[in-house]
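Colleague: Here's my sequence, what's the structure:
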Amino acid sequence: MSRKKRDIPVFEHPIIETHCHLDYLKDQPLDDILAEARRVNIERVVTIAVSPDNLARVRELSQVAPWLYGTQGIHPHDAEQYSDAVEAEIRQHGADDKIVAVGEIGLDYFYDNADRAVQREVFRRQLQIACDLDQPVVIHSREADDDTIEILRDFEATLTRRGVIHSFTSGPGLARYAIDQGWCLGFNGIATFNKAENVRDIIRMTPIGQILLETDAPFLTPVPYRGRENAPCYLPFVAEKVSEVKEIPVDEVVRTTYHNSLRTFHRLAGASA
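Modeller: Predicted structure coming up:
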C-alpha cells in the first residue's frame, strides 16, 4: 500500500537548506527546482562539492542567484583523485564570497571506494585547508566513527570554526564527541524512514541549538515522497520530523535551526537572500 501524498507544509519563518547537490538533480529544470524551494519559504540553499569534476560547477551554481551558496572539497569516495592541483583549486576558491565551507570531506568505510589510508590523508589535508582559511567544514562519516574522532581531535585547537557532520547516521559516541566539541549534526529524510530509529535516537540526544536541516537531494527523499527524486522543497518534512521526535513546536525547530545555520556558515549571516 502506498503512503498518501500530502502538500508540503509552508512555515512562516524561512528555512535554510544546508546540504544538497543541485548539479545532480535531473527530474526538473533548475529554475523549477529553485522556484519550488522559494514557494515553501526556503530562503537560502547550499549546494555541495564532492569531486574534482564538480568543484567549478558548484561555484557556477553559487552565482545563479543571490541566495545560492556552495562549498569546495573532495568526498572520501573520490579521495584517490585528490592531488596538489586539486588542493590548490580548493584553496584558491575556498575564500570566495559565495563559498561557505570546505566540504564534503571525511571518511566512508561502508563503500570503501577509496583506500582507507588515502581517505585519512585527504581528510587531514582538507581539514588543514579549513584551518588556514578560517572556514567551517562539512563532514561525511560512515562506518568510520573511531577514525573520524581520532582525526578531529588532532585539529581541536586549530579548527576554530567547527561545522557540521552531515546526514548523521553514526553512533552515539561520535554524536557525543561532536556535540561536546561544538559541532552541529545534520539531519535529513532518513529521520522519516520507518527503520531509522537509531537516527531518531541521535536527534533526541542532540540539543536543538546544534541541529541543522538538510535534504542531501537528490538522495534520501523523505516520507511521504519516497520514490521521487529529492529536492530542497521537501525540507519542511525534515523539520516536522525533528519537531515530532524532540517534542517541541515546529516553529521553534525552524527558527532555531535557521539561526544555527547562520552561526555555522558565517558567510551566510551577512548575506542578502
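
Colleague: Going by C-alpha atoms from here, please, whenever you check contacts or count neighbours.
Modeller: OK.

Colleague: Would you mark the buried spots in stretch 225-232?
Modeller: 225, 226, 229, 230, 231, 232 (16 or more other Cα atoms under 10 Å).

Colleague: nope, stretch 184-199 is what I meant
Modeller: By neighbour count with 16+ other Cα under 10 Å, stretch 184-199 contains the buried residues 184, 185, 186, 187, 188, 189, 190, 191, 192, 193, 199.

Colleague: mind putting these in JSON lines, distance to residue 26 included?
Modeller: Compiled in JSON lines, the buried residues of stretch 184-199 are given as follows (distance: Cα to Cα, whole Å):
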{"residue": "184", "distance to residue 26": "29"}
{"residue": "185", "distance to residue 26": "27"}
{"residue": "186", "distance to residue 26": "24"}
{"residue": "187", "distance to residue 26": "23"}
{"residue": "188", "distance to residue 26": "20"}
{"residue": "189", "distance to residue 26": "19"}
{"residue": "190", "distance to residue 26": "21"}
{"residue": "191", "distance to residue 26": "24"}
{"residue": "192", "distance to residue 26": "23"}
{"residue": "193", "distance to residue 26": "23"}
{"residue": "199", "distance to residue 26": "28"}
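
Colleague: so what does the longest strand seen in the chain touch, helix or strand wise?
Modeller: Identified as the longest strand of the chain according to DSSP state E is strand 99-108. Judged by 3 or more Cα pairs under 8 Å, 6 or more residues apart in numbering; DSSP states H and E, strand 99-108 is in contact with strand 68-72, helix 116-133, strand 137-142, helix 266-269.

Colleague: right, so of those, which gets closest to residue 156?
Modeller: Residue 156 lies closest to helix 116-133 among the helices and strands packed on strand 99-108, at 10.2 Å (Cα to Cα).

Colleague: Give me the packing partners of that closest one, helices and strands only.
Modeller: The contact analysis (3+ Cα pairs under 8 Å, 6+ apart) places helix 116-133 against helix 84-93, strand 99-108.

Colleague: And it, how far out from the chain middle?
Modeller: 18 Å (Cα atoms, centre = their mean, to the nearest Å).

Colleague: Now the second one, please; I'll put the structures next to each other:
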Amino acid sequence: MLIDSHCHLDFEALASDIDGVLARAAAAGVNGMVTISTHVEKFSTYAAIAERYPNVWCSVGTHPHHADQELHIQVDDLVRLSAHPRCIAIGEAGLDYFYDNAPREAQATGLRRHIAASRITGLPLVIHSRQCDDDMAAILVEEAGQGAFPFVLHCFTAGVGLARTALDLGGYISFSGIITFKNAEEIREVAKFVPADRYLVETDAPYLAPIPHRGHSNEPSFVRHTAEKLAEVRGVSLEQLGRETTTNFYRLFSKAGAV
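Modeller: Next up, the predicted model:
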C-alpha cells in the first residue's frame, strides 16, 4: 500500500477526471492521498473534495508563490479552518527563491504564521523549500527554539545540509518523482541516509511526473514509480517501502487515523 502525501486534486488537469484519477490510483495500490492547499481562500474547494472521497484528506495554507496575496490571513484563521475533520495538515507554506513570485519578506511572514498554527494545533506543517536552504534552515532552527512543531519538507530538492537540519529537528522528508530524474543524484544520496521512520513519498501532481511519464501530467497513481526508484536507492523491497512510508504517514498525519 502506498499513500501520495502531496498532490493537487483541485488543479484542472486532475479535477476534470477526478473519479478516473482515483480509480487509477487504487489500481496502482495507492490507497490514500492528501490534496494540498495553495490558497487559504480556496479552502472550501479542498474540503469539498476530501468530504466526497473517504481516502482523500486536505490541508489549509498559502503557497509561498501567493504569500503576498494572503497576508491578511492570520494564525487564528489557519487554526479555525484546520479544525475541519478532513483537514490533517497546515500548508503548504515556505520559501521559493527560484521563482520569487512573492517578496521574500512576505514568504517568511507567511511561513512563520503557518509554523505558529502548526505548533498550536499539533498538525504537521507541509513545507515548500526551493533554493533557500540557508534561510529555511535558520527559520526552522529559530522557530523550533520557541517550541517544537511537526513538519515535512515536501518534494525534497535541497542539499544535504538542510536535510540534516530538518532531521535533527524531528522533521520528515518527502520524495517526489524528481528522484527518478537522471540529474537528481544529490537527492538520491539524501534518500539513502534518511531514517526509515522519517520519509514519505508523493507526486506533487499534476507536476513533476516521474520517469517513464516525464513530460506528461502527473497523477497519484504514478507515485508507484517514485516508490520503486526510492526502494532501489534504499536497497529495500517495494513492499517494505510501502509499509514504512505508510506507517510514517499515519504517524506524522495522525489526524488521518482519527477521521
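
Colleague: hmm, back to that, mean deviation (superposed) between the longest strand of the first structure and the second structure, please.
Modeller: On superposition with the second structure, the mean distance recorded for strand 99-108 of the first structure (mean Cα distance after the TM-score superposition for the first structure) is 0.5 Å.

Colleague: Please pull up the equivalent of residue 83 of the second structure in the first structure.
Modeller: Counting by TM-score structural alignment, residue 83 of the second structure lines up with residue 95 in the first structure.

Colleague: Could you verify that that match is part of a helix?
Modeller: No. Assigned with DSSP: H, G, I helix; E, B strand; the rest coil, residue 95 of the first structure falls outside any helix and is coil.

Colleague: Which pair of the buried residues of stretch 225-232 of the first structure spans the longest distance?
Modeller: 226 and 232 (13.9 Å).

Colleague: The helices and strands packed on helix 116-133 of the first structure: which one's closest to residue 133 of the first structure?
Modeller: Across these, residue 133 of the first structure has its closest neighbour in helix 84-93 (7.7 Å, Cα to Cα).

Colleague: what does that closest one contact?
Modeller: 52, 55, 72, 73, 99, 102, 126, 129, 133 (Cα atoms under 8 Å, 6 or more residues apart in numbering).

Colleague: In stretch 65-79 of the first structure, which residues are buried?
Modeller: Neighbour-count burial for stretch 65-79 of the first structure [16+ other Cα under 10 Å]: 67-79.

Colleague: which residues of the second structure does it align to?
Modeller: Counting by TM-score structural alignment, stretch 65-79 of the first structure corresponds to 53-67 in the second structure.

Colleague: roughly how far is the matching stretch from the heart of the chain?
Modeller: 9 Å.

Colleague: tell me the contacts of whatever residue of the second structure lines up with residue 200 of the first structure?
Modeller: Structural alignment (TM-score structural alignment) places residue 200 of the first structure against residue 188 in the second structure. Counting by Cα under 8 Å, 6+ apart, residue 188 of the second structure makes contact with 179, 230, 233.

Colleague: Can you tell me the residue that sits opposite the last one in the first structure?
Modeller: In this case it means residue 233 of the second structure. Per TM-score structural alignment, residue 233 of the second structure is aligned with residue 245.

Colleague: what about its match, neighbour count?
Modeller: Counted with other Cα atoms under 10 Å, residues neighbouring residue 245 of the first structure total 15.

Colleague: repeat for residue 133 of the first structure
Modeller: Burial of residue 133 of the first structure is recorded as 16 neighbouring residues (other Cα under 10 Å).

Colleague: if we can go back for a sec, pull the most distant pair out of the buried residues of stretch 184-199 of the first structure.
Modeller: Distance extremes for these: the farthest pair is 184 and 193 at 21.3 Å, using Cα to Cα.

Colleague: still on that earlier bit, surely the match of residue 233 of the second structure and residue 206 touch.
Modeller: No. Contact between residue 245 of the first structure and residue 206 fails when scored by Cα atoms under 8 Å: they sit 11.0 Å apart.

Colleague: still on that earlier bit, just the buried residues of stretch 225-232 of the first structure: which are in strands?
Modeller: Among these, no member lies in strands (by DSSP E).

Colleague: so what corresponds to residue 115 of the second structure in the first structure?
Modeller: Aligned partner of residue 115 of the second structure by TM-score structural alignment: residue 127.

Colleague: and that match, what does it touch?
Modeller: By Cα under 8 Å, 6+ apart, the residues touching residue 127 of the first structure are 102, 137, 155, 159.

Colleague: ok, it to residue 105 of the first structure distance?
Modeller: Using Cα to Cα, to the nearest Å, we find residue 127 of the first structure at a distance of 8 Å from residue 105 of the first structure.

Colleague: Identify the contacts common to the two.
Modeller: With Cα under 8 Å, 6+ apart as the test, residue 127 of the first structure and residue 105 both reach residue 137.
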